[in-house]
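Trainee: predicted coordinates and the sequence they were generated for:
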Amino acid sequence: MKVTALYVYPIKGLRAIPLTTATFTRQGISHDRTFMLLQVLESGSLKRMQLSDFPACALFEQELVDDTIRVLYHVPEVPLAPDHPLQHQPLSVPLTPEDLASLDEVDVDLHNSPVRARRVGDAQDAWFSACFGFPTTLVYIGDGRRAVVGPNFLPPGSGSGAPTKPSTGWLSSVSSYVTSFTQPTAPADEEEQNDVWLTFTDCAPFLVTSEASLAAVSARLPPVAPAEMIKFRPNVVVDADGAGAWDEDFWAELGLPGDRRLQLTANCGEAGTVLKKLMKDRRVDKGSRWSPVFGRYAFLAGRDPLVVRVGDEVGVVRRNEERSVYDWPMHSKPPVKRPA
């Protein structure tokens, strides 16, 4: 089995950035979903902006340029907002904003896992507001940490999932490349247990999907409009090596280069037009009966970062006898107020 694609989404909701090489960390691919957009409502409250609810997010292309995120807005043929000069200019966002203490604090509740983030600045807010056509603010996770609030989502031996230590930033060291899938995962030590937390990723640091399952989705669609993997917003795509569609439902651990592991803990329940084709037989998670499943949420075992490349060999080193049960509490809460 091989890695066939890697994706990162520095600003949550915008287009993916395909990678040939990625640094895996405990919080996902380095810089993944460390920024998020919020709509500023007339009441002053903030509404989180995700692609599923704000399809205009797909008009924004992002790329990594040195230490910045370069964002381009592709104006549609039928404009969604009044023409504005900013729509035709690229936006530059620092990957790691400086002087966090000087940035306004913003409380964000994403899937009932709240965090205190930082507003990036007026220039970024003005640019996104001009493109969307309504007041928008860009926030940065900074040293904030979101808790994993679904017990079944937690990797083995990780404790409560509540973050306990301040952020130390993204790590940059690289582990050696040694392919071996023979040793079991070592028990998590105390430091590793305390390092289970999220940025603005939904419910886990990684989403793993399979080419074989994508082919099964495409088989249910017209030949002229096959399913696109990028619509499912994965981080890691594998070819499954003849294992067949939906085999990933039972994957518990994937062996990575350097004798490392991805611990796959929960199913990803999807929504959208394509997934309607899966409603008949892919509502296989007892904890989320109304959502068809595509892909698995995962955590990196071990504290050190790991470089992974497209084409790297991976393998299923542990399987579950039964499918995981989704237990993340997803009941809605009222929007939060923007600070004065």
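Mentor: Perfect, I can see it now.
Trainee: switch to C-alpha atoms for all contacts and neighbour counts from now on
Mentor: OK.
Trainee: can you give the contact residues for stretch 14-31?
Mentor: Identification of contacts with stretch 14-31 by Cα atoms under 8 Å, 6 or more residues apart in numbering yields 5-10, 51, 57-63, 95, 170-171, 174, 195-199, 205-206, 230, 233, 235, 299-310.
Trainee: go with 6 Å
Mentor: If you take Cα atoms under 6 Å, 6 or more residues apart in numbering as the criterion, stretch 14-31 is touched by 6-10, 57-58, 60-61, 198, 205-206, 300, 305-310.
Trainee: which of those fall within helices?
Mentor: When DSSP state H defines the helices, the subset of these inside them is empty.
Trainee: so of those residues, which ones are in strands?
Mentor: 6-8, 60-61, 206, 300, 306-309 (DSSP state E).
Trainee: quick one: which of those residues is nearest Ile69?
Mentor: Nearest to Ile69 among the ones in strands among the contacts of stretch 14-31: Glu61, at 10.0 Å, using Cα to Cα.
Trainee: my guess is the closest one contacts Arg70, does it?
Mentor: No. With contact defined as Cα atoms under 6 Å, Glu61 does not count as touching Arg70 (8.2 Å).
Trainee: residues contacting the residue lying closest to Pro90 once chain neighbours are set aside?
Mentor: Leaving aside its sequence neighbours, Pro90 sits nearest to Leu72 (Cα to Cα, 6 or more residues apart in numbering; 4.9 Å). Residues near Leu72 by Cα under 6 Å, 6+ apart: 60-61, 90.
Trainee: ranges for the strands of the stretch 151-300 of the chain?
Mentor: 206-210, 236-238, 251-256, 260-269, 293-300 (DSSP state E, counting those that start in this stretch).
Trainee: which one of those strands lies nearest to Glu322?
Mentor: Of all these, it is strand 251-256 that lies closest to Glu322, at 9.8 Å by Cα to Cα.
Trainee: and here's the other structure:
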Amino acid sequence: MLQVSALYIYPIKSLGGISLNTANLTDRGLQHDRRWMLIDDNNRFLSQRENIQMALLATEITDDGLMVTYRADGTSVTIPFFPQSNEMVDVTIWDDTCPGQLVSAEVDKWFTEKLGIPARLVYMPDDSLRPTDPRYTLDGMVTSFSDGYPMLLIGQESLNDLNNRLQEKLPMDRFRPNIVFSGGEPYSEDTMKHITINGVDIYGVKLCARCVMTTVDQQTAVKGKEPLKTLARYRLKNNKIYFGQNLVHTGNGIICVGDELKVLEVHNEERFFIKPAQAV
């Protein structure tokens, strides 16, 4: 039996994640996941890819809102669930542009001081609808400030297989999944087309291409060569390294650690298969 073994949300894009036992599934993914985002002076999203120190910002959900702690000095700031400002700006995430709501000047000042770069925090209100990629998903599907899709799925056996190839084992937080499952074979998530968890219909639509963020230690912000160096030997296809499956879903619901993951249909398209002959 395949079973949900971990759930994660990342309330502020590119900052630390939060482990959950139960998660509410909304129209654009797990509740609070990537509903906030830091932007620069050009209203473009900030990322660990260019600003590695963002890994030192840990997040947690409190009764008063979202608390962010800078590990380097232990200071924190609390962000209310709803912005104190009514000002809207058009923000850019990769090739997408969508409305974002500025949170507060006080919060902006705190992030700017901790990161050492101009930074403003925006929130995605419910009426800001950012479509998923129409090449891979149906019309009307939306996502948050994620890279492109509402959720990411990774099998624990896939990480176990990778760690068996590494000199130093890596934790799952390097890959920033939303749903982790136990059981099955390594990389079985690659071909999952239609799954259900607690009655919610979920669809795998695109393998997840990995970037340099996977090489950043999420506790120390120290960057290395792994896991990309090893993954490139056997998870390379069309010059991209893949690990995990991007998901969309229909309907809302609740997902819990321990829920059964049922596979109703698998992919047979070539793009979902990484053949050994294509590895280097």
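Mentor: Alright, I've got the coordinates. Computed from a prediction, not measured in an experiment: that's the story for all the values here.
Trainee: once they're superposed, what TM-score comes out?
Mentor: Remark: TM-score between the superposed chains equals 0.87 [TM-score structural alignment, normalised by the length of the second structure]; 257 aligned residues with a Cα RMSD of 1.7 Å.
Trainee: Asp90 of the second structure matches what in the first structure?
Mentor: Alignment note (TM-score structural alignment): Asp90 of the second structure maps to Asp107 of the first structure.
Trainee: related to what we said a few turns ago, what's the helix or strand for the residue nearest to Pro90 of the first structure?
Mentor: strand 68-73 (DSSP states H and E).
Trainee: so that strand matches what in the second structure?
Mentor: So strand 68-73 of the first structure sits over residues 65-70 in the second structure, by TM-score structural alignment.
Trainee: check stretch 48-57 of the first structure too.
Mentor: Going by TM-score structural alignment: stretch 48-57 of the first structure matches residues 45-54.
Trainee: list the helices and strands the helix or strand that comes right after the strand holding Leu72 of the first structure packs on?
Mentor: Where DSSP H and E defines the elements, the next helix or strand beyond strand 68-73 of the first structure is strand 91-94. Applying 3 or more Cα pairs under 6 Å, 6 or more residues apart in numbering; DSSP states H and E, one finds that strand 91-94 of the first structure contacts strand 68-73.
Trainee: how big is the offset of the strand it packs on relative to the second structure?
Mentor: Mean deviation of strand 68-73 of the first structure from its aligned counterpart in the second structure after superposition (mean Cα distance after the TM-score superposition for the first structure): 0.5 Å.
Trainee: do a quick rundown of the helices in the stretch 1-150 of the second structure.
Mentor: Assigned by DSSP state H, counting those that start in this stretch, the stretch 1-150 of the second structure shows helices spanning 105-115.
Trainee: ok, the residue with the shortest distance to the centre of the second structure - contacts?
Mentor: Note on the second structure: the residue nearest the mean C-alpha position is Arg176, at 4.9 Å, using Cα atoms, centre = their mean. Not one residue lies near Arg176 of the second structure by Cα under 6 Å, 6+ apart.
Trainee: go with 10 Å
Mentor: Residues in contact with Arg176 of the second structure (Cα atoms under 10 Å, 6 or more residues apart in numbering) are 8-10, 14, 16-17, 151-154, 213-214, 244.
Trainee: of those residues, which is the nearest to Arg165 of the second structure?
Mentor: Nearest to Arg165 of the second structure among the contacts of Arg176 of the second structure: Thr214, at 15.8 Å, using Cα to Cα.
Trainee: stretch 124-138 of the first structure aligns to what range in the second structure?
Mentor: Using TM-score structural alignment, stretch 124-138 of the first structure pairs with 107-121 in the second structure.
Trainee: corresponding residue for Asn320 of the first structure in the second structure?
Mentor: Checking TM-score structural alignment: Asn320 of the first structure goes with His267.
Trainee: that match and Leu207 touch, don't they?
Mentor: No. His267 of the second structure lies out of contact with Leu207 (Cα atoms under 10 Å); the separation is 11.3 Å.
Trainee: buried among the contacts of Leu72 of the first structure? Need that as a selection in ChimeraX.
Mentor: The following ChimeraX line selects those of those that are buried, judged by 16 or more other Cα atoms under 10 Å:
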select :60,61
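Trainee: surely the match of Asp90 of the second structure touches Tyr140?
Mentor: No. Asp107 of the first structure is not in contact with Tyr140 according to Cα under 10 Å; the separation is 11.1 Å.
Trainee: for those two, indicate the residue with more neighbours.
Mentor: Between Asp107 of the first structure and Tyr140, Tyr140 has the larger neighbour count (other Cα atoms under 10 Å), namely 27 against 18.
Trainee: I figured that one hits Arg33, correct?
Mentor: Yes. Tyr140 of the first structure is within contact range of Arg33, at 9.0 Å (criterion: Cα under 10 Å).
Trainee: joint contacts of the two?
Mentor: Residues touching both Tyr140 of the first structure and Arg33 (Cα under 10 Å, 6+ apart): 10-11, 199-200.
Trainee: what subset of these is buried?
Mentor: Here, 16+ other Cα under 10 Å leaves 10-11, 199-200 buried among those.
Trainee: could you pull up the residues touching the residue mapped onto Leu300 of the first structure from the second structure?
Mentor: Matched across to the second structure, Leu300 of the first structure falls on His249, judged by TM-score structural alignment. His249 of the second structure sits next to 25-29, 137, 141-142, 149-151, 194-196, 200-204 when contact means Cα under 10 Å, 6+ apart.
Trainee: circling back to that earlier point, buried subset of the ones in strands among the contacts of stretch 14-31 of the first structure?
Mentor: 6-8, 60-61, 206, 300, 306-309.
Trainee: tell me the one of those residues nearest Asn112 of the first structure?
Mentor: Phe206 (18.6 Å).
Trainee: which position in the second structure aligns with that closest one?
Mentor: Using TM-score structural alignment, Phe206 of the first structure lines up with Met151 in the second structure.
Trainee: am I right that its match is in contact with Asn246?
Mentor: Yes. Using Cα under 10 Å, Met151 of the second structure is in contact with Asn246, at 6.0 Å.
Trainee: shared neighbours, these two?
Mentor: Residues touching both Met151 of the second structure and Asn246 (Cα under 10 Å, 6+ apart): 177-178, 203-204.
Trainee: spatially, which two of those residues are the most separated?
Mentor: Farthest pair in these, by Cα to Cα: Pro177 and Tyr203, 15.2 Å.
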